[in-house]
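Student: can't give you the sequence, but here's the structure:
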């Protein structure tokens, strides 16, 4: 073998050994580094840590005031200004007047039917009523006082033909003569009663003729 060939082979071996050493060293470094990282990580987890709070230093007491310093009175307390608030106006109360429906007036009572119309007036059964009076009917008190006069009456005749009411409408001027006039008419006068449109007997009112009371001379 030539010298040049031996030198080339020697150089190749040296380079191969160098690369082999670099590769082995890199593997060893990686192994060592990984193991060291796991150890450190486990140590950190096992380590019990705690925080220590720092206590602040106590405050320093203020220095005492000098003895010759004059005492200053505290400032007067000024009350806050009064704020006058206007009272709100009272609410307006709305008075609602209830609507009362008008009450319908009660129906008017039915008026009674009109009485039957009178068709025939009462008639004196003895004719002229003045014939009922005589000299013996003169009241004694009127004779004693010499009283004379004329009376006229309005009489009411019942359905039986009897005089049921008497009112003096013209006085003689003497109460005894007026009373005697009505008393005689009630006792002696007889009438045919009046008749209505149905033919039934009904009441009637008539006025007597003037009845003169005169003393015989």
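Tutor: Received the coordinates, thanks. Predicted model only: the values in this text are computed from it and were never measured.

Student: switch to C-alpha atoms for all contacts and neighbour counts from now on
Tutor: Noted.

Student: shouldn't residue 193 be in contact with residue 161?
Tutor: Yes - Residue 193 is in contact with residue 161 according to CA atoms under 8 Å; the separation is 4.7 Å.

Student: Could you pull out the residues contacting both of those two?
Tutor: Residues touching both residue 193 and residue 161 by CA atoms under 8 Å, 6 or more residues apart in numbering: residue 122.

Student: secondary structure class for residue 195?
Tutor: Secondary structure, DSSP: H, G, I helix; E, B strand; the rest coil: residue 195 is strand.

Student: State the number of residues packed around it.
Tutor: Applying other CA atoms under 10 Å, we find 20 residues neighbouring residue 195.

Student: Next up, the contacts around it.
Tutor: Residue 195 makes contact with 118-122, 201-202, according to CA under 8 Å, 6+ apart.

Student: distance of it from residue 206?
Tutor: For residue 195, the distance to residue 206 (CA to CA, to the nearest Å) stands at 14 Å.

Student: And here is the other one:
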């Protein structure tokens, strides 16, 4: 079952989250993730399914999403709240 995000995905990770050291070291890439969402709509687990190539960016992806993302829980055929998942990616691009 798929959970639906509330609000704007663009607010989960922003340019302001980029650390100056990551910029200096040229760290960029796309971190793909899957979230486990419990029946109340809370994230119970974040798994990086494809690394950005940088462990720090991958860890920041889960940390920031777990803190900022909110979800409508998945529902079964009868409309009851059930555990679900959500998958997407964060593109870490060095800010201009």
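Tutor: Cool, the structure landed. Since this is a predicted model, take the numbers as computed values, not measurements.

Student: State the TM-score obtained for the two superposed chains.
Tutor: Overlay of the two chains. TM-score (TM-score structural alignment, normalised by the length of structure 2): 0.86; 96 aligned residues with a CA RMSD of 1.7 Å.

Student: which residues in structure 1 does the biggest helix by length in structure 2 align to?
Tutor: Counting by DSSP state H, the longest helix found in structure 2 is helix 55-68. Residues 175-188 of structure 1 are where helix 55-68 of structure 2 lands when matched by TM-score structural alignment.

Student: can you map out the helices along structure 2?
Tutor: Here structure 2 has its helices, by DSSP H, at 20-24, 55-68.

Student: what's the average distance of the first one to structure 1?
Tutor: The superposed helix 20-24 of structure 2 is, by mean CA distance after the TM-score superposition for structure 1, a mean 3.0 Å from where its aligned residues fall in structure 1.

Student: starting at the chain centroid, how far to that helix?
Tutor: 21 Å (CA atoms, centre = their mean, to the nearest Å).

Student: now do stretch 14-33 of structure 2
Tutor: 14 Å.

Student: same deal with stretch 54-64 of structure 2?
Tutor: With CA atoms, centre = their mean, you get 9 Å for stretch 54-64 of structure 2.

Student: Need the contact partners of it.
Tutor: Contacts for stretch 54-64 of structure 2 (CA under 8 Å, 6+ apart): 12-13, 27-29, 31, 33, 46-48, 51-52, 90, 92.

Student: Now the one residue sitting closest to the centre of structure 2. Nearest residue, chain neighbours left out?
Tutor: For structure 2, the residue nearest the mean C-alpha position is residue 65 (4.2 Å; CA atoms, centre = their mean). Of all residues not flanking residue 65 of structure 2 in the chain, residue 12 sits nearest, at 5.6 Å (CA to CA, 6 or more residues apart in numbering).

Student: wait, doesn't the one you found sit right on residue 88?
Tutor: No - counting by CA under 8 Å, residue 12 of structure 2 stays clear of residue 88, with 11.7 Å between them.

Student: which of those two has more neighbours?
Tutor: Relative neighbour count places residue 12 above the other of residue 12 of structure 2 and residue 88, with 18 against 12, counting by other CA under 10 Å.

Student: which residue lines up with that one in structure 1?
Tutor: Checking TM-score structural alignment: residue 12 of structure 2 goes with residue 132.
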